[in-house]
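> Got a predicted model here, sequence first, then my questions.
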Amino acid sequence: MRIFTKLSAPLCLLFVFLCLKTAFSSSIHASSFSTTHLCSHEEALALLQFKTSFSINYTVLYADNCVDFFYTKPNYSKIESWKEGIDCCSWDGVSCDNVTGHVIALNLSCSFLYGTFPSNSTLFFLRNLQSLNLALNDFRLSKIPSEISQFTRLKHLDVSFSRFSGQVPREIAHLIKLVSLNLSNYYDSSDLILETTTFKNLVHNLSEVRELVLSGVNMTSVNPRFFMNLSSSLTTLELFETMLRGNFPNSIFCFPNLKNFYLNGKRDLTIDLPSSNWSSPLQWLYLGGVDCGRRLPESIGDLKSLQSLSLGCNLEGSIPASIGNLSQLIRLSLFSNNFNGQIPTTLGNLTLLTSLDLSNNQFSGPIPASIGNLSQLTYLILSYNNLNGQIPSSLANLTQLPYLFLSYNLLNGTLPPWIFTLPFLEQLYLNHNQFQGQINQFQQNPLTLLDLSNNELQGSIPNSIANLVNLSYLNLSSNHFSDLIVPDMFSMLQNLEILDLSHNNLIGKIPNCLPKSLSVLNLQANYFDGNIPFGFPEGCGLRNLNLHGNQMDGLLPRSLVNCRMLEVLDVGNNNISDTFPHWLESLPELQVLVLRSNKFHGFVHSTKEGPSFPKLRVLDLSSNYFVGALPLRYIENFNAMMDPHRDGGSPEYMMVSTIANSYQCSLVVTWKGFDYELQGILTIFSTIHLSNNKFEGEIPDVIGKLSSLKGLNLSHNNLTGHIPSSLGNLTNLEWLDLSSNELTGKIPDELVSLTQLSVLNLSNNHLVGHIPQGSQFNTFGNGSYEGNLGLCGIPLSKSCDGIGTPPSSFQEKD
């Protein structure tokens, strides 16, 4: 679900804001110059030659952040208007002095320039330039040319987010007239490096600088103490993800003109919040990820000009009551700290607040009734705390509120009826609390997202839910709802994309007329019976269908082939009686197929040429009545199980993302003999579970190519032959169960290479010879081998007659 995370979402929003602010302020700089005189022929020629250095690419990195003041993305490059024979002072992005005609401002931000920035660029002929903005282009990891020092009159320089790399040239410190400098780089990159000497010279020479923006620049070698020498005229300092380490001087808070200060990093960067003498003009303060001491001082209430305060830096204790003195505050975010105690009632004094985020703390006690005074709120986020009691009725006064997040608390009582009548409410998260009773009525309002999951709600799901015609996300899972008053009421919700009613006590038939807009339908762990509806239409958009743990019977509907985007199909633990649905093998996106614990029967084989199940990585056919050989044709084509690094980057959880919402997929797996419901499925998670069937024949060697497998369970079948040594190639394997078969021969020594293996069960077969030693095999007990009378060696009490040789009566015959 698209809610604020602990850090990434606010940073993303702030990034967009900074891009908007940069583009808007730059346009002000450029437009402040009149263009009544013709520019010189030499300068026009220099600009035209500069134009030829680049191509125009509208898909350059972060191009989507090129939005104007009206939140529209430009569809042209400014340099397209640059044509010979037309006064260059009238070209887009070019401004000239109204007396001399010299080019004095150049704003090429978001011009989609693509190419290497030449060190001998003709741009450096513009010696009268006072403002240069090259933000949000793609210069393909070029270095910032040292020739930039030739702009001796430059006051404003912005090269942010344009993929410059390497060392910031020391010559940049020669631009002593700079008033604003923006070198921001991508936050996930360290390509642009600002080393100590260059930074010291910058601090020393820029005596007039007011805005210094260095976010995303690698400043690992810079000692933060040098910041104390910055010009006293400084108004804005932005330092997101700079890799600074050490103690940042808190004298920064005493700068007489400082209005905006943003500092983000890791715990190895510290800054102590002062107990007094704050910079009185401070308007925006953001500290995230750094260590800023243990407590928020009472003196925070002295910042009477503060409009936005965001602190996410592991603060403890209570929020001082003086915070209620910040009468100009519009945004307050204290998420992801360790604040405890009660939320101060003085927050009710901040009547200009539009956004309040106190999530991810340890607040206890009730929600203060005084929050109902904040009638301008558009965001109220109190999730992930220990708040208890009922929702105060005063919150009914928040008539402007679109977003209310109260999830993961200990709130109780019945749901107040007024909460569904707030006229602008769009997203309501009340999940993971202790709300009880029934829902009597849903009123018509703009709700697009409603999450009441993991509470103690009961009774019927009222048919008035059909009033929520804008709803795209509905999660009522893990409650005690017993039935649907009118099953087809969901057909009225034509915008519904995600519907989760799992883990309730719902009975009856699955509604036949589900919205065509559905991407996720999760009815797991209820008491639905009868046939699965057969009416999956052409163009069906379902991506996750979970009917696990009901009482469904009949056949698996063939119309599922119309759901070409289906990624997860789980009909396990039902009474479905059918043959193997080989017709599903053509679904190009299917990744998870669970048919376990039903009455499926017959052979498992492919009926088509070419790749089958090309993206499948979880297959569970256990506890059915399948017969014949293991599905060799399928195993040979399980390409998604053959490369553990196929997705690249860090493992992520499998999500179904729509335009408006995201949903994390879950899965029931058997591990160590017990069933577990994984609340998230990692994209690197691969398992095959074929136990409790009547498969026969040998285990194919090709199974050893499925190198990303985490689990393999072939137990309780009639498999014969040897354990293939190729299983030793499954180096990501964490559990292996081949028990209760008819396997013969030795345990391959190659299995010792399975260093991730934590569960091994080879019991109740006809294996012989010594048990391999070393690595994980030294951790397995007798239970892994019982019922194999021909095995010997540790951990069994039976020793072998010589190295690797079983007693003669159990030696394998040729």
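Great, that's in hand. Numbering: from 1, shown residues only.
> can we go C-alpha only for contacts and neighbour counts from here?
Will do.
> Assign the residue nearest to Trp583 when sequence neighbours are not counted to helix, strand or coil.
In space, and not counting its chain neighbours, Trp583 is closest to Val561: 7.2 Å by C-alpha to C-alpha, 6 or more residues apart in numbering. Following DSSP: H, G, I helix; E, B strand; the rest coil, we place Val561 in the helix state.
> Make sure Val561 is actually in contact with Leu587.
Yes. The pair Val561 / Leu587 is scored as a contact, 6.8 Å apart, by C-alpha atoms under 8 Å.
> so what's the residue nearest to Trp583 up against?
583-584, 586-587 (C-alpha atoms under 8 Å, 6 or more residues apart in numbering).
> Okay, one more to line up with it:
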Amino acid sequence: MTLGKLSNLIELNLTDMKIRGEMPQFLANLTQLSSLVIYSNELVGQIPSWLMNLTKLTSLELTENQLHGMIPSAISQLKYLEWLNLDGNNLSSEVELDIFLKLQNLVVLELSGNKLTVVTKNITNATLPKFKVLGLESCNMKEFPNLLQFQDELELLFFDNDKIQGEKPTWFWNNTNENIREVQLGNNFLIGFEQHPDVIPWRSLLILDLSFNRLQGSLPIPPLSTIVYEVTGNSLSGEIPPSIICHNSSLKFLDLSNNNLSGTIPQCLPSFSDSLLVLNLSHNNFHGTIPNMIGINLKMIDLSQNQLHGLVPRSLENCTMLEILLLGNNQMEGTFPSWLGALPKLQVLIL
């Protein structure tokens, strides 16, 4: 019996099956399907119109194929759809975000990694889908869609590699602060904040990427829940607020490199470095000495291209997991720290 004759089938997962060619026509017969997953195959052609006949779909995932052309506006007819993932194809043309807002049950929308231009309208009606995941990476967006004002259940937000300009609007901070766990805003043209928060008010945040924008002013302080914090490649200035390093026992990845930050590296670093895996403060204007670091889990330390002086701290010999240590282009003094040769995993050393 072929799959096309299984007319009562409700779930079909064809992940990584090396399926080639256009979407199989027999799928049109499976009108009872609630979940269709054709992930990581070699599908080509356009999204077929007959797909809209599968009116009971709640989940549609066509991720990582080679589909091209438009996203048909008729996709808004799939009124039970909760999960739509079209990531990693070659879909192109302009698409209005409005067509997805008609899907009242939609909680996951992933359009990243295509060649789309997503355009939005000013939303005044708060009767919208309540998204948990909104993935619009590399979608040529020029502004934050104001529908975010009404999203108080959002958990994952991917707007990196877009063309978003100007300042983050004040309302951007006002919602989703209970649930949001990951925010990716890297590689845009953001310059700052309409209202600079003392501490970013997303209390469950784990990952925040603001790298490679044009942010100016003082360093935004992430909440204590943050594990990964990246702001490399901006024009941020001022000192590192001690609260980022001294009170956050969760942080594992801290990258403040390629900014205009100054002052000294907070001396409370030893109490913080146990949790840290990666510390990158390179290409700034830090001065003073390097604090003692005793982080047993540290794998990378990059303090290069600053104005640091003094001795290489002997406490680094306790960082037994260290693989990369970059201290070049500073004003370090003393004799060569030969004791670094005892570090069992050290692979890259630049003094």
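Yes, it's here. Just so it is clear, the structure is predicted and the values come from calculations on it, not from any experiment.
> ok, the counterpart of Gln149 of structure 2 in structure 1 - how many residues close by?
Under the alignment (TM-score structural alignment), Gln149 of structure 2 pairs with Ala396 in structure 1. By other C-alpha atoms under 10 Å, 18 other residues sit near Ala396 of structure 1.
> Likewise for Asn107 of structure 1?
Count around Asn107 of structure 1 with other C-alpha under 10 Å applied: 24.
> do Tyr429 of structure 1 as well
Neighbour tally, Tyr429 of structure 1, other C-alpha under 10 Å: 20.
> Now for the aligned residue in structure 1 for Leu349 of structure 2: which residues touch it?
Here Leu349 of structure 2 is matched to Leu593 in structure 1, going by TM-score structural alignment. For Leu593 of structure 1, the contact set (C-alpha under 8 Å, 6+ apart) comprises 568-570, 616, 618-620.
> if we go to 7 Å?
568-570, 618-620 (C-alpha atoms under 7 Å, 6 or more residues apart in numbering).
> does it sit in a helix, a strand or a coil?
Assignment for Leu593 of structure 1 (three-state DSSP): strand.
> What is the nearest of the contacts of Val561 of structure 1 to Ser336 of structure 1?
Distances from Ser336 of structure 1 to the contacts of Val561 of structure 1, taken as C-alpha to C-alpha, are shortest for Leu587 (41.9 Å).
> what's the spacing between the closest one and Ser559 of structure 1?
12 Å (C-alpha to C-alpha, to the nearest Å).
> likewise Ser657 of structure 1?
Ser657 of structure 1 sits 23 Å away from Ser559 of structure 1 when distances are taken as C-alpha to C-alpha.
> More neighbours: which of those two?
Higher neighbour count among Ser657 of structure 1 and Ser559: Ser657, with 17 against 14, using other C-alpha under 10 Å.
> Go ahead and confirm the more buried one touches Tyr663.
Yes. Between Ser657 of structure 1 and Tyr663 a contact is recorded at 6.4 Å, counting by C-alpha atoms under 7 Å.
> Buried residues in the longest strand belonging to structure 2, which are they?
Secondary structure assigned by DSSP state E gives strand 90-96 as the longest strand of structure 2. For strand 90-96 of structure 2, the neighbour count (16 or more other C-alpha atoms under 10 Å) marks 90-92, 95 as buried.
> swap in stretch 18-26 of structure 2?
19, 23.
> returning to what we had before: secondary structure and distance to Gln438 of structure 1 added to the contacts of Leu593 of structure 1, as TSV?
Compiled in TSV, those are given as follows (DSSP: H, G, I helix; E, B strand; the rest coil; distance: C-alpha to C-alpha, whole Å):
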residue	secondary structure	distance to Gln438 of structure 1
Val568	strand	32
Leu569	strand	32
Asp570	strand	30
Val618	strand	38
Leu619	strand	39
Asp620	strand	37
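> so which of these hold up in structure 2?
Counting by both residues aligned by TM-score structural alignment, their matches' C-alpha atoms under 7 Å, the contacts of Leu593 of structure 1 that remain in contact in structure 2 are 568-570.
> Among those, which one sits closest to Ser280 of structure 1?
Scanning the kept ones among the contacts of Leu593 of structure 1 for proximity to Ser280 of structure 1, where the rule is C-alpha to C-alpha, the winner is Val568, at 56.1 Å.
> any idea what that closest one aligns with in structure 2?
In structure 2, Val568 of structure 1 lands on Ile324 (TM-score structural alignment).
> Neighbours of the nearest residue to Pro462 of structure 1 once chain neighbours are set aside, how many?
Distances taken as C-alpha to C-alpha, 6+ apart place Ile485 nearest to Pro462 of structure 1, at 5.9 Å, with adjacent residues excluded. Residues lying near Ile485 of structure 1 (other C-alpha under 10 Å) number 13.
> Gly324 of structure 1 now?
Counted with other C-alpha under 10 Å, Gly324 of structure 1 comes out at 18.
> List the contacts of it.
By C-alpha under 7 Å, 6+ apart, the neighbours of Gly324 of structure 1 are 346-347, 349-350.
> What is the equivalent residue in structure 2 for it?
By TM-score structural alignment, Gly324 of structure 1 lines up with Ser76.
> Please report how far the counterpart of His503 of structure 1 in structure 2 lies from Ser225 of structure 2.
Matched by TM-score structural alignment, His503 of structure 1 corresponds to Asn258 in structure 2. For Asn258 of structure 2, the distance to Ser225 of structure 2 (C-alpha to C-alpha) stands at 24 Å.
> Between those two, which is the more surrounded one?
The neighbour comparison of Asn258 of structure 2 against Ser225 (other C-alpha under 10 Å) goes to Asn258, with 21 against 17.
> Might one say that that one is in contact with Thr232?
Yes. Applying C-alpha under 7 Å, one finds Asn258 of structure 2 in contact with Thr232, separated by 5.4 Å.
> Now the alignment partner in structure 1 of Lys130 of structure 2: closest residue in space that isn't a chain neighbour?
In structure 1, the residue paired with Lys130 of structure 2 is Gln376, using TM-score structural alignment. Closest residue to Gln376 of structure 1 apart from its sequence neighbours, by C-alpha to C-alpha, 6+ apart: Thr354 at 5.3 Å.
> Contact partners for the one you found?
Per C-alpha under 7 Å, 6+ apart, neighbours of Thr354 of structure 1: 330-331, 376-379.
> The same query, at a cut-off of 8 Å, please.
Thr354 of structure 1 neighbours (C-alpha under 8 Å, 6+ apart): 330-331, 374, 376-379.
> from those residues, which is closest to Gly293 of structure 1?
Using C-alpha to C-alpha, the contacts of Thr354 of structure 1 come closest to Gly293 of structure 1 at Arg331, 22.0 Å.
> measure that closest one to Leu566 of structure 1 for me?
For Arg331 of structure 1, the distance to Leu566 of structure 1 - C-alpha to C-alpha - is 41 Å.
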